[in-house]
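**Q** Provide a 3D model corresponding to the input given below.
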Amino acid sequence: MKPTILNQGPAFSKLIKAFVFLIGKCKANKVFSQGRIWAVLPVMIPFLLSSCNEDMDAPTIVTINHHVLKEAYPVHRHQTYLLDLNEDDIPDFSINVMSVGFDQGVREYFQINSLRDSKVILTNEEIAPLTSGLEISEASAIEGSSWSVFTGSMMVRTITENQPDQWSGPWAPDGDYFVGLSVRVNGEYHYGWVKLQADKESHAMFIQEYAFQTIPNLRIKAGQRK
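**A** Down below sits the predicted model:
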């Protein structure tokens, strides 16, 4: 049988000191005989044991599912990524590139399509790039943005003959950004994010990681992992 290990927290230490002080006072004032001093121990033991749990940390409740891809996944004209944000084996979003021809060449739209009843944060029909720490909730994180079930583009690559490629859109500068997402589960919305890296040199958008708030209607911050 293993011995009981008392928690050595501040409250426990104070209780021990008070108990020793009380015994000392009783002996000094001859309140108890030497044999009777220890008679108070059965009374004090329950108080000592109850203090064991007073300083124990409450268990950490994890409400965010966070997933990091083993290797960043490149999305380009020949490759699409189906994002299952809440990992229920049903895709919630399609991250892809749509090519549209025009007189002088081709435009490639790097975009996110909402599947089922999923939503993205859009600003003027474009995917709003979020920086780390911005709140993702029912109230949109950026002024002028809103939740939408429609397709939004992140950046556009314009390809014309004998001309350097032209890049436009809020994600055109190379860098890491987050997309605010929401999915509906059992009639209630859950918020999350996906982290993407725009890389014009490789003509691709790389998916790096994503996270999902398991508690409905509870906010999450861009980049929050736990």
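
**Q** CA only for contacts and neighbour counts going forward, please
**A** Noted.

**Q** Walking through this structure, point out its helices one by one.
**A** Along the chain, the stretches classed as helices by DSSP state H are 10-28, 34-37, 41-50.

**Q** this one as well, want them side by side:
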Amino acid sequence: MKRYILLYAVVALALNACKKDKNTGEIVIPADPIETTPVSGETQPSSANIVYRKLNIKLGYNKHIFLDANGDGTTDISFSSVLIMHDGKQHLYLSAYGKTNSGNKLFVKNGEQLVNGSLWAYPFNKNELIEPTEENNIKWTSNQQKASIVSIVSAGSQTTVEGLWANKADKYLGIALKINGEPYFGWIKLSHETTTNEIIVSEYAYSKIPGGEIIAGEK
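**A** Model prediction:
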């Protein structure tokens, strides 16, 4: 009950940013947050061809993460929250996306675009090879497209969580970092914390070999 009360208070504070345009009736999507100093996490022991770091940071309402995965001082992957009103309900989308024009990409599930223009982020299981397959119908994000992890939906006294990561722990988001014009494949470990409806971004890794394969959870 406490977490619901907290969420309602948060929603009420941000409601003005979510209203429909009075002239067009279209849904207004708030701008992405202004970037702050990016984080890289703590480097951990790993195999010779893999960079592996720990983060343990939480993504939630007004809690954003700017990840500098390759340690060059600039953001590679952003995690943000946006609150949108549609269908008579309040949707708090927690999403990830590659820095504008960076060429960095994320794995998403094929399907209909969500209201915020995103597709659902695809949750890899540990030891799955990170690559698109016809079986699970996944693909890379297009330029500047978001990968939504969960949507926390509030309507009256009811709160539900939508998305492929809802109530899931220790799943892996597939990433491709573009470094010197080449793709470097990797993963970011995420968990849905059900008590607070936040996403825990705990660790990540990527291959040092351009175009080299990586398995979810490989270090």
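
**Q** of all the helices of structure 1, which lies closest to residue 111 of structure 1?
**A** Closest to residue 111 of structure 1 of the helices of structure 1, according to C-alpha to C-alpha: helix 10-28, at 55.6 Å.

**Q** Please name the nearest non-neighbouring residue to the alignment partner in structure 2 of residue 111 of structure 1.
**A** Mapped onto structure 2 by TM-score structural alignment, residue 111 of structure 1 lines up with residue 95. Distances taken as C-alpha to C-alpha, 6 or more residues apart in numbering put residue 148 closest to residue 95 of structure 2, at 4.0 Å, once the chain neighbours are dropped.

**Q** for the one you found, what are its contacts?
**A** Applying C-alpha atoms under 8 Å, 6 or more residues apart in numbering, we find residue 148 of structure 2 in contact with 93-96, 118-121, 163.

**Q** so can I have a markdown table of the residues you listed showing distance to residue 102 of structure 2 and neighbour count?
**A** Formatted as a markdown table, the contacts of residue 148 of structure 2 follow (distance: C-alpha to C-alpha, whole Å; neighbours: other C-alpha atoms under 10 Å):
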| residue | distance to residue 102 of structure 2 | neighbour count |
| --- | --- | --- |
| 93 | 23 | 27 |
| 94 | 21 | 27 |
| 95 | 17 | 25 |
| 96 | 14 | 24 |
| 118 | 18 | 23 |
| 119 | 19 | 23 |
| 120 | 21 | 25 |
| 121 | 19 | 29 |
| 163 | 26 | 18 |
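
**Q** Pick out whichever of these sits closest to residue 213 of structure 2.
**A** Using C-alpha to C-alpha, residue 121 is the member of those that lies nearest residue 213 of structure 2, at 19.5 Å.

**Q** Between all of the contacts of residue 148 of structure 2, which two are separated the most?
**A** Spatially, the most separated pair among the contacts of residue 148 of structure 2 is 96 and 163, at 13.3 Å (C-alpha to C-alpha).

**Q** could the helices of structure 1 go into a markdown table alongside distance to residue 81 of structure 1 and mean neighbour count?
**A** Formatted as a markdown table, these follow (distance: least, C-alpha to C-alpha, whole Å; neighbours: other C-alpha atoms under 10 Å):
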| stretch | distance to residue 81 of structure 1 | mean neighbour count |
| --- | --- | --- |
| helix 10-28 | 53 | 13 |
| helix 34-37 | 75 | 11 |
| helix 41-50 | 55 | 12 |
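
**Q** Quick one: closest of those helices to residue 71 of structure 1.
**A** Once the helices of structure 1 are compared by C-alpha to C-alpha, helix 10-28 is nearest, at 46.5 Å.

**Q** Which part of structure 2 matches the closest one?
**A** Across structure 2, nothing matches helix 10-28 of structure 1 (TM-score structural alignment).

**Q** For the spatially most central residue of structure 2, which non-adjacent residue is spatially closest?
**A** Centre of structure 2 computed as the mean C-alpha position; nearest residue by C-alpha atoms, centre = their mean is residue 96, 2.8 Å away. Distances taken as C-alpha to C-alpha, 6+ apart place residue 79 nearest to residue 96 of structure 2, at 4.3 Å, with adjacent residues excluded.

**Q** what about the counterpart of the one you found in structure 1, neighbour count?
**A** The pairwise alignment with structure 1 assigns residue 79 of structure 2 to residue 95, based on TM-score structural alignment. Look at residue 95 of structure 1: counted by other C-alpha atoms under 10 Å, it has 22 neighbours.

**Q** Test my guess that residue 95 of structure 1 contacts residue 78.
**A** No: the criterion here is C-alpha atoms under 8 Å, and residue 95 of structure 1 misses it with residue 78 at 11.7 Å.

**Q** Show me the strands in structure 2, by range?
**A** Assigned by DSSP state E, the strands in structure 2 fall at 42-43, 50-59, 65-67, 77-86, 89-98, 105-109, 119-120, 123-124, 138-140, 147-155, 158-162, 171-179, 182-193, 198-207.

**Q** Redo those strands as TSV? Include distance to residue 215 of structure 2.
**A** Formatted as TSV, those follow (distance: least, C-alpha to C-alpha, whole Å):
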stretch	distance to residue 215 of structure 2
strand 42-43	19
strand 50-59	11
strand 65-67	20
strand 77-86	19
strand 89-98	20
strand 105-109	14
strand 119-120	21
strand 123-124	9
strand 138-140	16
strand 147-155	20
strand 158-162	26
strand 171-179	9
strand 182-193	8
strand 198-207	10
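
**Q** among the ones you listed, which is nearest residue 3 of structure 2?
**A** Nearest of the strands of structure 2 to residue 3 of structure 2, taken as C-alpha to C-alpha: strand 158-162 at 9.9 Å.
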